[in-house]
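1. Model the structure of this input:
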Amino acid sequence: MNDVADIVLGGAAYAGLFRAVDEEAAQAGIAAAWDAGIRAFDTAPHYGAGSSEERLGRFLRSRPRSEYTVSTKVGRLLYADPSAPDGVDDFYGAPKRARRRDYSAVGVRRSLEDSLERLGLDRIDLLLIHDPDDHQEQALAEALPELERMRAAGIVAGIGVGVNDAEVALRFVRETGIDHVLIAGRYTLLDRRAEAELLPECARRDVRVLVAGVLNSGILADPWRSATFDYRPAQRHIVERAQAMARICAKYDVALRAAALQFARRNPAVGATVIGAGTAVEVADTIAMLNTTVPEDLWHELDRYS
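-> Coordinates of the predicted model:
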C-alpha cells in the first residue's frame, strides 16, 4: 500500500468537471483511490450539482464507517430545475439542478441535511464554508456560528473554510475559531500566495491546512497540452513559466506533474493534499507521481521560477 495518509481524493473531477464522467468510470476512480489506500474524501454540493456526493455515497455504503473520513461544504443549496443547462460552472453530465447561494444559519442546516441524504451517511467529519468571497459578512455572522454550534454538539468533528483566495482564508483564520482551511490553487509551483501569511498563521493557530488545485486546473499537468490556469486560458507569461519548469524537470527525468503534486507535502504547515483525479487511470498516474523521487537539487532549481 502506498504512503497516502496525507492524501485526500477530491470530488470534482469524477462529478464531471471540464468533461462528463459516467457512473461506471466515476465508481472505478473512487475504487482505485480506495485500493491505493486513500481513506479521506472531499466533496461538495457544488460539484456536479450533487452528483459528487451521490457517487461517493454509493461507493462508501459498503465500507465500514470507521475506516474513512468525509468532508463536504455549505454555501450552495440545490433545487430541482428541469431547464438547467449542461456545463454550468464547467460541470458536465450533472443532474438537472440549480445552485443558490445561502450562507444563513438555516441554509447551513439544510445544506448539511441534504448532503447527508445524498451521501447516505449519518455524520460528516469536516464541514467547510464554500467560496464565501462575496458573502463574507453573512458567512461570518450566520454560517460560522452555526458550524461552531454543530461542532460543539458533536454533529461534525471539524469546521473551516474552503476557498481559492488566500486573503479570504486568512480573514477567517484570524477572526474565527475554525480548525481547518482548504486553500485551492494558492500554494502551487506557479502560485505561492498562501505561503507568506496564510500558512504561517495557520501553523501558529494549529489550523490544519488542506491544499487543493495543485495542478492549477491543468497547466502543471502538461503545459504544452493544457494552458488552463485558474479555470481559464492562461496568460502567455504563465505558460512560459510552466514550460520552463517542465524543461528543468526533464533534466532530472521527472515529470512536472510529479513535482507539482508533491510540492505542498514539503511544507510542515500543510496537513494534506487534495488530488483531483477522476478516473482509475488518473488515480493510478497520480499515485505514481506521488511516489516519484524528486531530487533536492530539482526543488532548488524550481524555486527560481516560483
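
2. switch to C-alpha atoms for all contacts and neighbour counts from now on
-> Will do.

3. can you give me how far stretch 61-77 is from the chain middle?
-> Stretch 61-77 has its C-alpha centroid displaced from the chain centroid by 14 Å (C-alpha atoms, centre = their mean, to the nearest Å).

4. List the buried residues in that stretch.
-> Neighbour-count burial for stretch 61-77 flags 69-77 (criterion: 16 or more other C-alpha atoms under 10 Å).

5. Check stretch 125-140 too.
-> In stretch 125-140, counting by 16+ other C-alpha under 10 Å, buried: 125-132, 136, 139-140.

6. how about the residues you listed, which pair is most distant?
-> 125 and 136 (23.4 Å; C-alpha to C-alpha).

7. Please verify my assumption that residue 218 contacts residue 233.
-> No: proximity of residue 218 to residue 233 does not meet the contact threshold set by C-alpha atoms under 8 Å, at 10.2 Å.

8. hmm, back to that, output the buried residues of stretch 125-140 in CSV; the columns should cover secondary structure and distance to residue 177.
-> As requested, these are exported to CSV (DSSP: H, G, I helix; E, B strand; the rest coil; distance: C-alpha to C-alpha, whole Å):
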residue, secondary structure, distance to residue 177
125, strand, 17
126, strand, 14
127, strand, 13
128, strand, 13
129, strand, 13
130, strand, 16
131, coil, 18
132, coil, 16
136, helix, 15
139, helix, 13
140, helix, 11
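
9. And these, which is closest to residue 302?
-> Nearest to residue 302 among the buried residues of stretch 125-140, with distances taken as C-alpha to C-alpha, is residue 131, at 30.1 Å.

10. show me what contacts residue 115?
-> For residue 115, the contacting residues are 44-45, 53, 72, by C-alpha atoms under 8 Å, 6 or more residues apart in numbering.

11. please give me the structure for this one as well, since I'd like to look at both together:
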Amino acid sequence: MAAPSQVLAARSTHDLRLPRFGLGGSHLGQPPGADGDAGAIATVDAAYQAGIRFFETSPAYGEAERRLGTALGRRPRAELLIATRLPATRLPATRLPATRLPATADLESAIRESSERLGLTADLVLLQHDSGWGVEEVRRAGVVGRVGVVSGDWRVLDEVVRGAEPDCVLLTAGYSLLDQSARPLLERCRERRVPVIVSGVLTPQVLQAEKSSEPDGVRARRIAAVCERYGVSLPQAALAFPGRHPAVASVLIAASTPAEIRADAALVRQAVPQKLWQDQELIRLLSQPDH
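-> Model (predicted):
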C-alpha cells in the first residue's frame, strides 16, 4: 500500500499545485442543524486524517462553507487548498467586454462572504460557472489569486480554454470509466498546460452496477468482471482512471460520512496493476461509443 503522501502528492502544472485527490463538498451542507454540523465536521476531519488537503465547496451547498471553515479552523492553513464557487446569481447575464469589469464590487462582496464563512487565510481558488468571462479581469483586479471555471459541459470549458487562460478547470461530468466524451477538452488542456479537476467519477452505475439493467450498468458489470481478475474493485478503478490522463491534476471525491471518505481514501492508496489498463477486453469496453 502506498503512503498517503505519495498518493495525494500535488501535481504541478500551470504553476498551480493540485493534490491528486480532494474532498468534494456537495454533501457537507446537509442535513441542517447541529447533527448536520457534527457529521460534516467529522467527515472533513476524517478526510484530513486520510491525507487530503484539497477541499471544494460552494455557497450553493447550504451550510458547507461554514462547516468546512469550522472543521479546518484548527489545521495549518499553509498546507490547505480550497476551491469555492462564485454563486451564479453574482455573474452577469452576458459576457462582459474585456476592457471593463463593472461587477468587480459584486465579486469582492461574494468572495468576502465566502472567505468569512470559511475563516479563510488558506490559498483560495475561485471557480466561475459555465463562463470564461472576466478571467483576466478578475485576476488583474486582485480580488482573488486563482481563477478557474466549472461546468458539466466539456464544450463550455473547451471554449473557455481556447479564449482565456484559467488557472484550472473543474469538469463535473464527461471523463470517467463509462464516459470519455470530454477527451477533446483534456487534450486541449494538456497542450495548453491547464490543469483539469475531475469530479463525479463514482456514479450510481459504478456504485450500484449489480442493480442496474441500463446499458451503462451492464457495461459497468463487464468492466468490474475484468477488474476483479486483477484484484481491483470497480470503484477503485473508477477513482484511478481519470488521473491516468496527463491533463488531469486532481480527482474530487464526494462523501457524506467519515466512513465513506475513509473507505474511498483507502481505495486510492491501493495500487492498480498496470496490466489491468493493458487488458484488451478492458480497452474494448472503455472505448465503446460514449453516450
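
12. care to give me the TM-score?
-> A TM-score of 0.81 describes the superposed chains when it is computed by TM-score structural alignment, normalised by the length of structure 2; 257 aligned residues with a C-alpha RMSD of 2.2 Å.

13. what's the mean gap between whichever strand or helix holds residue 83 of structure 2 and the aligned bit of structure 1?
-> Secondary structure here is read from DSSP states H and E; on that basis residue 83 of structure 2 sits in strand 81-85. Per the superposition on structure 1, strand 81-85 of structure 2 and its aligned residues are separated by 0.7 Å on average (mean C-alpha distance after the TM-score superposition for structure 1).

14. Comparing residue 218 and residue 233 of structure 1, which residue is more hemmed in?
-> Per other C-alpha atoms under 10 Å, whichever of residue 218 of structure 1 and residue 233 has more neighbours is residue 218, with 20 against 12.

15. How much space separates the spatially most central residue of structure 1 from residue 140 of structure 1?
-> Nearest to the mean C-alpha position of structure 1, by C-alpha atoms, centre = their mean, lies residue 212 at 4.3 Å. Using C-alpha to C-alpha, to the nearest Å, one obtains 23 Å as the distance from residue 212 of structure 1 to residue 140 of structure 1.

16. what range in structure 1 does the strand holding residue 83 of structure 2 sit on?
-> Under TM-score structural alignment, the counterpart of strand 81-85 of structure 2 in structure 1 spans residues 69-73.

17. In contact with residue 112 of structure 1, which residues?
-> Residues touching residue 112 of structure 1, when contacts are defined by C-alpha under 8 Å, 6+ apart, comprise 73-74.

18. That one belongs to a helix?
-> Yes: the assignment for residue 112 of structure 1 (DSSP: H, G, I helix; E, B strand; the rest coil) places it in a helix.

19. what do we get in structure 2 for it?
-> Using TM-score structural alignment, the partner of residue 112 of structure 1 in structure 2 is residue 111.

20. With residue 292 of structure 1 instead?
-> For residue 292 of structure 1, the equivalent position in structure 2 is taken to be residue 270, counting by TM-score structural alignment.

21. roughly how far apart are its match and residue 200 of structure 2?
-> According to C-alpha to C-alpha, residue 270 of structure 2 stands 20 Å off from residue 200 of structure 2.

22. same thing with residue 245 of structure 2?
-> 16 Å.

23. re earlier: would you reformat the contacts of residue 115 of structure 1 as CSV and include distance to residue 257 of structure 1?
-> Conversion of these to CSV gives the following (distance: C-alpha to C-alpha, whole Å):
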residue, distance to residue 257 of structure 1
44, 25
45, 28
53, 27
72, 26
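
24. now that we have those residues, which one has the most neighbours?
-> residue 53 (29 neighbours).

25. Map it across to structure 2 for me.
-> Using TM-score structural alignment, the partner of residue 53 of structure 1 in structure 2 is residue 65.

26. Is that match in contact with residue 59, as I believe?
-> Yes: using C-alpha under 8 Å, residue 65 of structure 2 is in contact with residue 59, at 6.4 Å.

27. Closest to residue 224 of structure 1 out of the contacts of residue 115 of structure 1?
-> Distances from the contacts of residue 115 of structure 1 to residue 224 of structure 1 were compared by C-alpha to C-alpha; the smallest belongs to residue 44, at 30.7 Å.

28. Show the contacting residues for that closest one.
-> Taking C-alpha under 8 Å, 6+ apart, one finds 11, 50, 52-53, 71-74, 115 in contact with residue 44 of structure 1.

29. The same query, at a cut-off of 10 Å, please.
-> With contacts taken as C-alpha atoms under 10 Å, 6 or more residues apart in numbering, residue 44 of structure 1 has the following neighbours: 10-12, 50-53, 71-76, 111, 115, 127-128, 130.

30. With residue 65 of structure 2 instead?
-> Residue 65 of structure 2 makes contact with 25, 28-29, 56-59, 71, 84, 113-119 under the criterion C-alpha under 10 Å, 6+ apart.

31. Kindly recompute the last result at 7 Å.
-> The contact partners of residue 65 of structure 2, taken as C-alpha atoms under 7 Å, 6 or more residues apart in numbering, are 57-59, 117-118.

32. now, which of the residues you listed sits nearest residue 284 of structure 2?
-> Proximity to residue 284 of structure 2 was ranked across the contacts of residue 65 of structure 2 by C-alpha to C-alpha; first place goes to residue 57, at 36.0 Å.
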